[in-house]
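A.B. asks: no letters, just coordinates:
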């Protein structure tokens, strides 16, 4: 009987067509990936060529002095400054680099922990939700940058300032999404757990926390960007150790090469950390979706 089914010409032809479709779709995806990367490389090449040519255009510099190489720098000068920073460790580059990474990382962890805890509290207690939500909306309306002077007065120009600013930024960026995740837990699931004898604490920490974490991790890449940007801004305005202070020193000394080199480091670091956050988010959400 199996041989008869396998020998069915219609079934065999359908299987062949399915395999051909699968192979062609994989090839199309591979070619599209190459096209995307070639497009990105082309955009980068055009940008670098334009950046190299603008400062040497006499007519353009005469009309708009901002395009002078003194202000705009050039890719070659930035690469040389980059080498001095990385290899020569000028201006204690690596010390400042790790201060920024540490401040952003600690702020991210503290902000996410507070966000998840607050979301669990708000979704588990109607009384606390009614009391705290207006206060959170009010504080959220204040720009995080505006709080830097207050934090500096409290902690001084220290690593703690960067951590607190980054934590506040991450907290208000993620807490409302985390709250929506906690509120999305099916009521039937909560009712069934309660019927089986689950307490409110068990309902919170064994069931609802999964939804809060999933919705929080969904925006983890954005939270990483907020943590890094906030730590950098805190260093820039407070003078605490880090890449932000390095940029401020470059601005005060009118060193455009150092400014662009440091900003490039921040950009590369941000892309790398965001890619790591995206990979972790995709991995976790994959397992969360399968386990539901």
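C.D. replies: Sure thing, it's come through. Fair warning: this is a prediction, and the values are worked out from it, not measured in the lab. Numbers count the residues shown, from 1 in each chain.

A.B. asks: only C-alpha atoms for contact and neighbour calcs from this point on.
C.D. replies: Fine.

A.B. asks: residue 218: neighbour count?
C.D. replies: Neighbours of residue 218 under the rule other C-alpha atoms under 10 Å: 21.

A.B. asks: can you get me a residue count around the nearest residue to it once chain neighbours are set aside?
C.D. replies: Among residues not flanking residue 218 along the chain, residue 281 sits closest, at 5.8 Å (C-alpha to C-alpha, 6 or more residues apart in numbering). Counted with other C-alpha under 10 Å, residues neighbouring residue 281 total 19.

A.B. asks: with the one 5 residues further on instead?
C.D. replies: Other residues within reach of residue 286 by the criterion other C-alpha under 10 Å amount to 12.

A.B. asks: in what helix or strand does it lie?
C.D. replies: Here residue 286, judged by DSSP states H and E, is contained in helix 256-291.

A.B. asks: swap in residue 157?
C.D. replies: Following DSSP H and E, there is no helix or strand that holds residue 157.

A.B. asks: what about it, distance to residue 29?
C.D. replies: Taking C-alpha to C-alpha, to the nearest Å as the measure, residue 157 falls 50 Å from residue 29.

A.B. asks: who has more neighbours, these two?
C.D. replies: residue 157 (18 against 12).

A.B. asks: before we move on, what SS does the residue nearest to the more buried one when sequence neighbours are not counted have?
C.D. replies: Nearest non-adjacent residue to residue 157, counting by C-alpha to C-alpha, 6+ apart: residue 240, 4.3 Å away. Classification of residue 240 by DSSP: H, G, I helix; E, B strand; the rest coil places it in coil.

A.B. asks: burial count for residue 240?
C.D. replies: Using other C-alpha under 10 Å, the number of residues around residue 240 comes to 25.

A.B. asks: residue 15 versus the closest residue to residue 12 other than its chain neighbours, what's the distance?
C.D. replies: Sequence neighbours aside, residue 6 is the residue nearest to residue 12 in space, at 7.0 Å (criterion: C-alpha to C-alpha, 6+ apart). Separation of residue 6 from residue 15 (C-alpha to C-alpha) stands at 10 Å.

A.B. asks: spit out the contact partners of residue 224.
C.D. replies: Residues near residue 224 by C-alpha atoms under 8 Å, 6 or more residues apart in numbering: 104, 108, 170, 270, 273-274, 277.

A.B. asks: alongside the first one, take a look at this:
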């Protein structure tokens, strides 16, 4: 028990020490690096902005979080459904996969103005942007997992009289869950990018909109504060999804870092 508690403490301590070191370097550059405050505010200025501007930061963070979660849910659902469809129907894969690849070849910054034009300045365009950002990782991860199912398992299931549908549900999908979980974790980490990019292009709320507004007013401390909130929100969201996946896929081994 003590060993496990010590290992958990070390895993928590390491990123905290790294973060403290980065903040110390940041503070030293801001104080003695001859950098103007409007270009690089110090950690103390950003901390003050976090407190004094909390009335702006809190609703902006909630808006971005809502857009991110909605995009994450829709993107995971759509990407998973398409991956299953392509695994079941080979002609569908031949027709659809080039379009999926093409959607990733176009930069999201180029699509953002069009999405705002089509879906408006509200939440819909940001959710669609988040879906586009995370759609490919989920589809690719689950698709790879379904294609790499152990052939012997499927042969055994067919020998026992399993239909194609039962082979998919009881053999291929369970075998692909680890790959799917990896895709979901990746999608969770990058989902806020789509929401924030959409807010930069056209929005009336959200952390991206707040950063854009602060940039035009040279409120660099507020920009850094919004960025810090976004980073913390993304880390907590990823941690929550990772815990959820670990509980859902409880039979998979999790190799703890014990060094």
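C.D. replies: It's in. Note that the structure is predicted; figures quoted are calculated from it, not measured.

A.B. asks: quick check: TM-score for this pair?
C.D. replies: The TM-score (TM-score structural alignment, normalised by the length of structure 2) is 0.85; 254 aligned residues with a C-alpha RMSD of 2.7 Å.

A.B. asks: state the distance from the residue nearest to residue 218 of structure 1 to residue 221 of structure 1.
C.D. replies: From residue 281 of structure 1 over to residue 221 of structure 1 (counting by C-alpha to C-alpha), the distance is 8 Å.

A.B. asks: what's the answer for residue 14 of structure 1, then?
C.D. replies: Distance check for residue 14 of structure 1 against residue 221 of structure 1: by C-alpha to C-alpha, it reads 43 Å.

A.B. asks: so for those two, which sits in the more crowded spot?
C.D. replies: Just comparing residue 14 of structure 1 and residue 221: by other C-alpha under 10 Å the higher neighbour count belongs to residue 221, 20 against 11.

A.B. asks: what's the match for that one in structure 2?
C.D. replies: Aligned counterpart of residue 221 of structure 1 in structure 2: residue 185 (TM-score structural alignment).

A.B. asks: mean shift of the helix or strand residue 202 of structure 1 falls within relative to structure 2?
C.D. replies: Residue 202 of structure 1 is located in helix 200-202, with elements delineated by DSSP H and E. Mean deviation of helix 200-202 of structure 1 from its aligned counterpart in structure 2 after superposition (mean C-alpha distance after the TM-score superposition for structure 1): 3.7 Å.

A.B. asks: elements contacting the next helix or strand after that helix?
C.D. replies: Proceeding N to C from helix 200-202 of structure 1, the next assigned helix or strand is helix 209-218, under DSSP H and E. Helix 209-218 of structure 1 sits against helix 93-124, helix 159-183, helix 256-291, with contacts defined as 3 or more C-alpha pairs under 8 Å, 6 or more residues apart in numbering; DSSP states H and E.

A.B. asks: between the first one and helix 256-291, how big is the angle?
C.D. replies: Counting by axes from the mean of the first three to the mean of the last three C-alpha atoms, to 10 degrees, helix 93-124 of structure 1 points 40 degrees away from the direction of helix 256-291.

A.B. asks: quick one: helix 93-124 of structure 1 to chain centroid distance?
C.D. replies: Relative to its chain's centre, helix 93-124 of structure 1 lies at 12 Å (C-alpha atoms, centre = their mean, to the nearest Å).

A.B. asks: what's the matching range in structure 2 for the helix or strand just after it?
C.D. replies: The helix or strand immediately downstream of helix 93-124 of structure 1 is helix 126-140, counting by DSSP H and E. Mapped onto structure 2 using TM-score structural alignment, helix 126-140 of structure 1 covers residues 90-104.

A.B. asks: what are the contacting residues of that stretch?
C.D. replies: Stretch 90-104 of structure 2 is contacted from outside by 85-87, 132, 136, using C-alpha under 8 Å, 6+ apart.

A.B. asks: tell me the contacts of residue 178 of structure 2?
C.D. replies: Remark: with contacts taken as C-alpha under 8 Å, 6+ apart, residue 178 of structure 2 is in contact with 145, 249, 252.

A.B. asks: try residue 184 of structure 2
C.D. replies: Residues in contact with residue 184 of structure 2, defined by C-alpha under 8 Å, 6+ apart, are 76, 137-138.

A.B. asks: please, which helix or strand holds it?
C.D. replies: Assigned by DSSP H and E, residue 184 of structure 2 falls within helix 173-201.

A.B. asks: can you spell out which helices and strands pack onto the next helix or strand after that helix?
C.D. replies: Following helix 173-201 of structure 2 in sequence order, the next helix or strand is helix 207-216 (DSSP H and E). Here helix 207-216 of structure 2 touches helix 54-88, helix 173-201, helix 220-248, going by 3+ C-alpha pairs under 8 Å, 6+ apart.

A.B. asks: which of those is buried the deepest?
C.D. replies: Each of these was scored by mean neighbour count; the highest is helix 173-201, a mean of 22, by mean count of other C-alpha atoms under 10 Å.

A.B. asks: what angle separates it from helix 123-147?
C.D. replies: 150 degrees.

A.B. asks: and residue 106 of structure 1, how close does it get to residue 69 of structure 1?
C.D. replies: Separation of residue 106 of structure 1 from residue 69 of structure 1 (C-alpha to C-alpha): 38 Å.
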